[in-house]
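K.L.:
predicted model and sequence follow; I will ask about them next.
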Amino acid sequence: MRTLLTNRTFLRLLAGRLVTNAGDSIYYVAALWLVHDLAGSTVYTGIASFLVMAPGMLQFVVGPMVDDLEIRWVLVVTQAAQGLLVLTIPLAAWLGVLRVELVLVVIPLASLLNLVTYPAQSAALPRAVDRENLSTANAVFNTAHEGVNMAFNAVGGVLVGLAAVGAVGAFVVDAGTFALAILLFLGLTLPERAGGDGRAATADGGTDLGGAPDGDDGADESVRERVDRYTDDFRDGLAYLRGTAFVPVLAPQVFISFAMGMMLAILPAYAGLRGGSGLYGVLLSALAAGALIGSVASARLDWVPYGYWMLGGTALTGIAWVGAALSTWTPAIVAFFALAIVHSGGNKVLFDTLVQTVVPEAKLGRVTSSMSTINGVATPIGSLVGGAAAAVVGPVPVVLSVGAANFVGTAYFALSKSLRSLPAVADVEYGDDRIEEFSGGP
């Protein structure tokens, strides 16, 4: 940890992460509550939640882009574009033309830009720290991520609830975070990395365009050719995943992500049922607090066999969601929401470390983006289903269904001896056959 505190590149990357997290938290709270306020229907909040997450379906394009481009400028440009985009909401309100349709247009565009930010930061991390500090760096990143989310989800809820600010004013505050992030990322420098799979390292720390002929920097490559190349890289990522333990481990997570998407879509309505906009921010903060606890604990739990980590974690999460659905006492609801996300917060650290340890660096961007795409498709679709379902049965049964989904995940791991026998993350090494040549299943 002391080494990380003296690593200026890591600290600047971490500071940028904190600021972008703060802005994203405020944006998310303000956007979904504004849609809920303007439309008054879970169908619309389901659509809004879908649009926030739907760009994740294009993750297969982003991974190779991150491998190709110079990370500093990717971060600067995306932050600037997002800042300008979110300012259209307060501008429309000032002109008296703010409608829910405008918010539903801004949401996916901002999310599409943000789709580049976090993969770029993740791709930069293994270049900013040494291998022996990577697990700790991931834990710090995720701990800081959830800590900021916890604080600024509450801040977003407070801003939305203040008559002098409201959801529209929160977008102005959000734009300020993008400006600060730009200043931080402008000063970011990364060491050169070795290329692979036809990509040669460049002086700016990026890589030249894979697939371009020798002597051609790829500038004349058509859009169709680039899309085809990105698709090939996505397939390359999938090809690597086949036969590895990552596939059976991802399967229940995809199912649970679908259910989580349902819950996120109905959260404004659930909070309105139990307390209002203030409770909405508190519940989002509780989710972030639980993830923070999980992230902190994960640094000391990498010795736990990964299969049993998944088995126990999904069971605990299912119990928590059922408790949240059945409780009417606000402190208990908040506590159950926090408990429900502890395992997810810890698993993000452990799973990211597992992937970064086993997967070759030259394939890391496309493999992680392939997995994110698979997992990312489930959550937005779940939001659409959850919003529509809540309009018929109400938000509480939807929360109960999220708990049931986690119990299905528990059964999945309980019935598979090969999955339960997966090794602890601390015991895994580069190219570990127990992960890469996994032949077991449920």
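P.N.:
That came through, no problem.

K.L.:
okay, CA-based contacts and neighbour counts for the rest of this
P.N.:
Will do.

K.L.:
what's the residue closest to the geometric middle of the chain?
P.N.:
Compute the mean C-alpha point of the chain, and by Cα atoms, centre = their mean the closest residue is Tyr118, 7.7 Å away.

K.L.:
identify the residues contacting that one.
P.N.:
For Tyr118, no contacting residues are found, by Cα atoms under 8 Å, 6 or more residues apart in numbering.

K.L.:
so who does Ala144 touch?
P.N.:
If you count contacts by Cα under 8 Å, 6+ apart, then Ala144 has 18, 292 around it.

K.L.:
picking up where we left off before, host element of the residue nearest to the centre of the chain?
P.N.:
helix 100-128 (DSSP states H and E).

K.L.:
which positions in that helix come out as buried?
P.N.:
100, 103-104, 106-117, 119-128 (16 or more other Cα atoms under 10 Å).

K.L.:
pretty sure Leu350 is touching Ala297, no?
P.N.:
No. The criterion here is Cα atoms under 8 Å, and Leu350 misses it with Ala297 at 10.4 Å.

K.L.:
of these two, which one has the most company?
P.N.:
Leu350 (25 against 18; other Cα atoms under 10 Å).

K.L.:
other residues contacting the host helix or strand of the more buried one?
P.N.:
Assigned by DSSP H and E, Leu350 falls within helix 342-358. Outside helix 342-358, the residues within contact range by Cα under 8 Å, 6+ apart are 134-135, 138-139, 142, 146, 290-298, 302, 313-314, 316-317, 364, 368, 425, 428-432, 435-436.

K.L.:
next one: that helix to chain centre, how far?
P.N.:
Mean-position distance between helix 342-358 and its chain equals 12 Å (Cα atoms, centre = their mean, to the nearest Å).

K.L.:
I'd like the distance from the next helix or strand after it to the chain centre, please.
P.N.:
Sequence order places helix 361-393 as the next helix or strand after helix 342-358, per DSSP H and E. Remark: helix 361-393 is offset 10 Å from the chain centroid, using Cα atoms, centre = their mean.

K.L.:
next, the angle helix 100-128 makes with helix 361-393.
P.N.:
150 degrees (axes from the mean of the first three to the mean of the last three Cα atoms, to 10 degrees).

K.L.:
what's helix 361-393 packed up against?
P.N.:
helix 42-53, helix 59-68, helix 100-128, helix 223-241, helix 246-274, helix 342-358, helix 395-414 (3 or more Cα pairs under 8 Å, 6 or more residues apart in numbering; DSSP states H and E).

K.L.:
what's Asn375 in contact with, if anything?
P.N.:
250, 253-254, 257.

K.L.:
what about the helices and strands packed on helix 361-393, which gets the closest to Thr3?
P.N.:
helix 100-128 (11.6 Å; Cα to Cα).

K.L.:
take this one as well and set it beside the first:
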Amino acid sequence: MARAAEAGGAAGVGACVRRGGFGRLRSAAAVSRFGDALRGTALPLLAHALTSDPLLIALVAAFGFAPWLLFGLLGGAIADRVDQRRAMWAVDVLRGLLMGGFALALAAGAARIGLLLALAFALTTLQTLFDNAATALLPAVVPRESLTSANARLMTGQEVAGRFVGGPVAPLLIGVGAALPFAVDAATYLIAAALVASLRTGSPPRPPAASGRTLRREIAEGIRALWGDRALRGLCLSVALANVGMGALIAELVVVVKDWLGAGDFGYVAVTTGYGAGTVLGGLLVGHVVAAVGGRFRTLLVVGLVQTAVLVVFGTVRALWPAALALALFGCAGTVWNVLETTLVQQRAPEAMLGRISSAFRTVSIAGTPAGALLGGAAAVAWGPNSPALVAAVLLGAGAVVLIPVVRGGEGTPSHSGKIPLPHS
């Protein structure tokens, strides 16, 4: 029965691809992720070149998460009010112009840590609207029963473009010129904007808004709706704990690889490419993993424990290739988690509240990530360059433990009365 449903979902996605809606959305996501991979590889290397202080490097990552705390809920409320397609392409145009300006500044020799902090903050501020709009738009493009397949295809396509193309190409572009990866990233934003603007599918229909409604009231409704769903509440708290650890790991990954493993730029790319290979594999195997484990929340618990174990290996085995293999398994488990998390939020949220519930979930789950980034920097200074990986392992393990009551209680049914479409994490 599950296999038949999955087959039907895959067929639904295929039909959407033939009509051009999902295909264009997936192409836009892949192009954008290619650019993100160039920037994601080049930015930490640039920060490491500008300063050897782990705390300053961590601060760049922290500034890249902080806007979710300030603007995440507002971005979700706006996403529920506007045409999501137009919001997405407009934001990408702005990000393309911003990144192009940064590339010019870098080429002119004006690169400073302060400029990196401003760039990270500005990009994520715009992302708070983009991500919530993208989450709310997907159910208008593919049928509800196709969401798991659609999310898996989106994430797999993004990782192929980012890890296997963007990641390895980044050092080559850096070798030509430090500004080149950022200039190409600017172009990918503009290409993605054009693809999204060409979508024929607009925002899903909504009931007319009641007079006198304010953004503050609508944001509060989204928070209450998230808290009222026991399963989503437990999942959100689990992700919040884990993301403190992920903040520590992401902020100091370049320090772990280069200063503890003793690997250079090639080693950094090898580790991140191994992670990307695992994420692609996870996208291909997610349906099989769920079928083998039984139950989506049970699967989340298992992959959370797997991620905890491989981070222990990553932080204790001082050799490049075992570290790359450990992060490959970490990425595989992570994609399974992300696909299930995204689909669960989407399927349990009323369509008219999609952006708000999605933004509430994101804001709570990301809230501790900036602090985690600073914690990773402090740990590296106090206990050595491998300690951020071990700190992350402890916190991911704690996040997995939070899911145990949800697994024991069963997934239940959504607590919302208007069961329509969905969000992402």
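P.N.:
Cool, the structure landed. This one's a predicted model, so the numbers in the text were calculated from it and none came from an experiment.

K.L.:
before we move on, back to that, winner for burial among the helices and strands packed on helix 361-393 of the first structure?
P.N.:
helix 42-53 (a mean of 27; mean count of other Cα atoms under 10 Å).

K.L.:
where in the second structure does that helix align, residue-wise?
P.N.:
Mapping helix 42-53 of the first structure onto the second structure (TM-score structural alignment) gives residues 54-65.

K.L.:
from the chain's centroid, how far away is the matching stretch?
P.N.:
17 Å.

K.L.:
just checking, Gly318 of the first structure touches Gly409?
P.N.:
No. Judged on Cα under 8 Å, Gly318 of the first structure makes no contact with Gly409 at a distance of 9.1 Å.

K.L.:
the helix holding Tyr118 of the first structure aligns to what range in the second structure?
P.N.:
So helix 100-128 of the first structure sits over residues 113-141 in the second structure, by TM-score structural alignment.

K.L.:
just stretch 372-392 of the first structure next, same as before
P.N.:
Going by TM-score structural alignment, stretch 372-392 of the first structure sits over residues 362-382 in the second structure.

K.L.:
just the buried residues of that stretch, please?
P.N.:
362-380.

K.L.:
so where is stretch 238-249 of the second structure in the first structure?
P.N.:
Under TM-score structural alignment, the match for stretch 238-249 of the second structure is residues 252-263.

K.L.:
after superposition, how close is the matching stretch to the second structure?
P.N.:
Its aligned residues in the second structure lie a mean 0.9 Å from stretch 252-263 of the first structure after superposition (mean Cα distance after the TM-score superposition for the first structure).

K.L.:
contacts for that stretch?
P.N.:
With Cα under 8 Å, 6+ apart, stretch 252-263 of the first structure has contacts from 46, 49, 374-376, 378-387, 398-399, 401-402, 405-406, 409, 412.

K.L.:
quick one, the helix holding Tyr118 of the first structure and helix 342-358 angle?
P.N.:
Using the same axes, to 10 degrees: helix 100-128 of the first structure against helix 342-358 is 50 degrees.

K.L.:
helix 100-128 of the first structure vs the second structure, mean deviation?
P.N.:
So helix 100-128 of the first structure averages 1.6 Å relative to the second structure (mean Cα distance after the TM-score superposition for the first structure).

K.L.:
and the helix or strand that that helix is followed by, how far out from the chain middle?
P.N.:
Counting by DSSP H and E, the next helix or strand C-terminal to helix 100-128 of the first structure is helix 134-161. The chain centroid and the centroid of helix 134-161 of the first structure are separated by 12 Å under Cα atoms, centre = their mean.

K.L.:
same deal with stretch 256-266 of the first structure?
P.N.:
14 Å.

K.L.:
contacting residues for the residue of the second structure positioned farthest from its centre?
P.N.:
Note on the second structure: the largest C-alpha distance from the chain mean falls to Ser211, namely 35.1 Å (Cα atoms, centre = their mean). The contact partners of Ser211 of the second structure, taken as Cα under 8 Å, 6+ apart, number zero.

K.L.:
helix, strand or coil for it?
P.N.:
coil (DSSP: H, G, I helix; E, B strand; the rest coil).

K.L.:
could you do Pro414 of the second structure as well?
P.N.:
coil.

K.L.:
how many neighbouring residues does it have?
P.N.:
Residues near Pro414 of the second structure, counting by other Cα under 10 Å: 19.

K.L.:
from Ala231 of the second structure, how far out is it?
P.N.:
8 Å (Cα to Cα, to the nearest Å).

K.L.:
could you do Ala292 of the second structure as well?
P.N.:
Ala292 of the second structure is 21 Å from Ala231 of the second structure, by Cα to Cα.

K.L.:
for Arg318 of the second structure, same thing?
P.N.:
Applying Cα to Cα to Arg318 of the second structure and Ala231 of the second structure gives a distance of 39 Å.

K.L.:
sorry, back to before: so Ala292 and Ala231 of the second structure - more neighbours on which side?
P.N.:
Ala231 (25 against 10).

K.L.:
so what's the more buried one up against?
P.N.:
Counting by Cα under 8 Å, 6+ apart, the residues that Ala231 of the second structure touches are 406, 411-412.

K.L.:
from these, pick the one nearest Leu329 of the second structure.
P.N.:
Nearest to Leu329 of the second structure among those, counting by Cα to Cα, is Val406 at 24.8 Å.

K.L.:
okay, and that closest one sits in which element?
P.N.:
Val406 of the second structure belongs to helix 404-409, assigned by DSSP H and E.

K.L.:
could you do Thr308 of the second structure as well?
P.N.:
With DSSP H and E as the criterion, the answer for Thr308 of the second structure is helix 296-316.

K.L.:
contacts for that helix, please.
P.N.:
289-290, 293, 322-323, 326-327, 329-330, 333-334, 336-337, 340, 386-390, 392-394, 396-397, 399-401, 403-404, 406-407, 411.

K.L.:
mind listing what's buried along it?
P.N.:
296-315.

K.L.:
grab the nearest non-local neighbour of Leu134 of the first structure.
P.N.:
Pro126 (6.6 Å; Cα to Cα, 6 or more residues apart in numbering).

K.L.:
residues near the residue mapped onto Ala362 of the first structure from the second structure, how many?
P.N.:
Alignment note: Ala362 of the first structure maps to Ala352 in the second structure; criterion TM-score structural alignment. Using other Cα under 10 Å, Ala352 of the second structure is surrounded by 20 other residues.
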